[in-house]
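1. 3D, please:
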Amino acid sequence: MPLLDGRVAVVTGGAQGIGLAIAAAFLREGASVVLGDLNPGTALADLGTDRVRVTRCDVTSGADVEALLATAVTEFGSVDVMVNNAGITRDASMRTMREEDFDQVIAVHLKGTWHGTRHAAAIMREQGRGSIVNISSLSGKVGMAGQTNYSAAKAGIIGLTKAAAKETARFGVRVNAIQPGLIRSPMTTAMPEKVWDQKMAEIPMARAGEPGEVAAVALFLASDLSSYMTGTTLEVTGGRFM
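-> Alright, predicted model coming up:
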């Protein structure tokens, strides 16, 4: 039987990169999927199945996230899996970073994950089951120069995940996180070649990861294979910064 047979998953930031790969992996394992993204683009056509719905969603808005989850309940009957993946970067040194760039990154990553975790957990606790997967980053573990905003947000997601896991465990809701390292995506391949090469030199496996490799870990955490795991953080980094 497929790992997510008959289940309903919601994925934010699902129109490209890691989010789109997660949606595709979930669909292959039997789930129905609702994607939320500021720019849905061609995601519906890319996935090509009647078990997908795509809606515009600004994760910094609690009302938008509630509407996204309501779409899943209305269209497919439940929310069994929530993946908080939406993210942006606004990199600059701390000295030159604009306050609005700090605020925006914190709002999308940390507040957006809080909205998704909070509203999904409210539905899941009534059902007596559910899995929430929050996408953090290796930057939240070690801190990256030029990313005081991003590193702070991604570290905050780990703390949020642990606190939420403690609050919701008794209701059958699990909350876990993933910390990807250098993953080949539109956001990372846009970085300067010198920066890319520097990051590659730090990876023992000597290659970047692929979105599908993060999706496989998200599938594990979403499924019953991880039924006795909550509050954990899994690194998908090729061994970088062990």
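
2. Every contact and neighbour count from this point should use C-alpha atoms.
-> OK.

3. Just give me the longest strand of this protein.
-> Under DSSP state E, the strand in the chain containing the largest number of residues is strand 173-180.

4. For that strand, name the packing helices and strands.
-> Using 3 or more C-alpha pairs under 8 Å, 6 or more residues apart in numbering; DSSP states H and E, the elements in contact with strand 173-180 are helix 112-127, strand 130-135, helix 148-168, helix 211-222, strand 233-236.

5. Out of those, which one sits most buried?
-> Relative to the other members of those, strand 130-135 carries the highest mean neighbour count by mean count of other C-alpha atoms under 10 Å, namely a mean of 28.

6. Next, the second sequence, to be compared with the first:
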Amino acid sequence: MTAAQVALLGIVLLLWEVAADRYWVNPMLTSRPSQIWRTLVSMASSGSLWMHLGVTLRETLAGFAIGMALGLGVAIALWWWPALAAVLDPYLVVLNALPKIALGPIFYIWLGHTLSVYGMAVAISVVVTIVMLHAGFSEVEANQVLVMRTFGATRGQILRKVVIPSSLPTVMAALKVNIGLTLVGVIVGEFLSARAGLGYLIIYGGQVFQMQLVMTSVVILAVISALLYLAVTWAERLVSRLLHLPMRS
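-> So this is what the prediction gives:
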């Protein structure tokens, strides 16, 4: 399977290179793999690649941590106070449906060109995290909670010993979703206000019509997305083995 996937990627890259070389497509608009490689090597040797890559990764990991922590905290509060969950449910639905890019100018005015990127990253991921985790907490088997209450367990003990352990597969699924959404938020934030990062490079490359810079940044983002997803998947497998949890597909 892996060999077939690698072969498919190689065929796509070869066709792309041939199409640009023979002008089946305009290389000024699509760039080409060899030009992307040269741009990548040039940026790496000059150090600009590592600077922009470091900015995007730092923003992504910070936004991911903040979004998960905030989402987990709010989901626990909603589980703890069902009346609060009933009041906030329609607002969460609206916030989840709201196009988050509309918040970009607001974050820029409130937070400035640097912190607004973090604001976009958290805004795009946190509502989905809250909804997923609260749904997971609410689906914990009622009989398990009833048994704990019968033995005099407090609400905090039920949360620590039943609800969170039973919801770990949902938490891991939320991690997978959140890492991708956070990266999307970072790139959107960099489009709107950043002065560094891969999103900034894409916007700058489009403005000066350097498609090789745009495509190189997109390729780097694809690699980052795959690596971050694999890291979360590896963490999920590790936790599942340690706690003997079923794996989600």
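
7. Could you tell me the TM-score of the two chains?
-> Here the superposed chains carry a TM-score of 0.27, computed using TM-score structural alignment, normalised by the length of the first structure; 109 aligned residues with a C-alpha RMSD of 6.0 Å.

8. one step back: got the angle between the longest strand of the first structure and helix 148-168?
-> With axes from the mean of the first three to the mean of the last three C-alpha atoms, to 10 degrees as the basis, strand 173-180 of the first structure and helix 148-168 are set at 160 degrees to each other.

9. Flag every buried residue along strand 173-180 of the first structure.
-> By neighbour count with 16 or more other C-alpha atoms under 10 Å, strand 173-180 of the first structure contains the buried residues 173-180.

10. Taking strand 130-135 as reference, get the angle to it.
-> On the basis of the same axes, to 10 degrees, strand 173-180 of the first structure is oriented at 20 degrees to strand 130-135.

11. Tell me which stretches of the second structure form helices.
-> For the second structure, helices defined by DSSP state H occupy the ranges 2-21, 27-30, 33-46, 48-80, 82-97, 104-138, 142-150, 155-158, 164-166, 168-193, 198-207, 211-243.

12. got a markdown table for these, with mean neighbour count too?
-> Formatted as a markdown table, the entries for the helices of the second structure read as follows, by neighbours: other C-alpha atoms under 10 Å:
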| stretch | mean neighbour count |
| --- | --- |
| helix 2-21 | 13 |
| helix 27-30 | 15 |
| helix 33-46 | 15 |
| helix 48-80 | 19 |
| helix 82-97 | 13 |
| helix 104-138 | 22 |
| helix 142-150 | 13 |
| helix 155-158 | 14 |
| helix 164-166 | 18 |
| helix 168-193 | 23 |
| helix 198-207 | 20 |
| helix 211-243 | 17 |
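
13. next SSE after the longest strand of the first structure?
-> As assigned by DSSP states H and E, the chain's next helix or strand after strand 173-180 of the first structure is helix 186-189.

14. which strands and helices sit next to that following helix?
-> Helix 186-189 of the first structure is packed against no helix or strand, with contacts defined by 3+ C-alpha pairs under 8 Å, 6+ apart.

15. separation between the residue nearest to Val145 of the second structure when sequence neighbours are not counted and Ser240 of the second structure?
-> When the adjacent residues along the chain are set aside, Val145 of the second structure lies closest to Ile158, with 6.6 Å between them (C-alpha to C-alpha, 6 or more residues apart in numbering). Separation of Ile158 of the second structure from Ser240 of the second structure (C-alpha to C-alpha, to the nearest Å) stands at 21 Å.

16. Phe64 of the second structure now?
-> Taken as C-alpha to C-alpha, the spacing of Phe64 of the second structure relative to Ser240 of the second structure amounts to 21 Å.

17. do Gly205 of the second structure as well
-> Following C-alpha to C-alpha, the distance that separates Gly205 of the second structure from Ser240 of the second structure is 43 Å.

18. Equivalent analysis for Ala20 of the second structure, please.
-> The separation that Ala20 of the second structure has from Ser240 of the second structure, given C-alpha to C-alpha, amounts to 46 Å.

19. Do I have it right that Gly67 of the second structure meets Ser125?
-> Yes. With contacts counted by C-alpha atoms under 8 Å, Gly67 of the second structure reaches Ser125, the gap being 6.2 Å.

20. any residues in contact with both of those two?
-> Asn178 (C-alpha atoms under 8 Å, 6 or more residues apart in numbering).

21. about what we covered before: for the residue nearest to Val145 of the second structure, list the residues it contacts.
-> For Ile158 of the second structure, the contact set (C-alpha under 8 Å, 6+ apart) comprises 145, 148-149.

22. Mind putting the residues you listed into CSV with distance to Leu133 of the second structure?
-> Shown next, in CSV, are the contacts of Ile158 of the second structure (distance: C-alpha to C-alpha, whole Å):
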residue, distance to Leu133 of the second structure
Val145, 17
Met148, 21
Arg149, 22
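
23. And these, which is closest to Leu221 of the second structure?
-> The nearest member of the contacts of Ile158 of the second structure to Leu221 of the second structure, counting by C-alpha to C-alpha, is Val145 at 43.6 Å.

24. Give me the distance between the closest one and Ile202 of the second structure.
-> Relative to Ile202 of the second structure, Val145 of the second structure is positioned 51 Å away (C-alpha to C-alpha).

25. nearest to Met211 of the second structure, of the contacts of Ile158 of the second structure?
-> Nearest to Met211 of the second structure out of the contacts of Ile158 of the second structure is Val145 (C-alpha to C-alpha; 57.4 Å).

26. and the closest one, how far is that from Leu78 of the second structure?
-> Spatial separation of Val145 of the second structure from Leu78 of the second structure under the definition C-alpha to C-alpha is 16 Å.

27. Kindly report the same for Ile164 of the second structure.
-> Remark: distance between Ile164 of the second structure and Leu78 of the second structure (C-alpha to C-alpha) = 14 Å.
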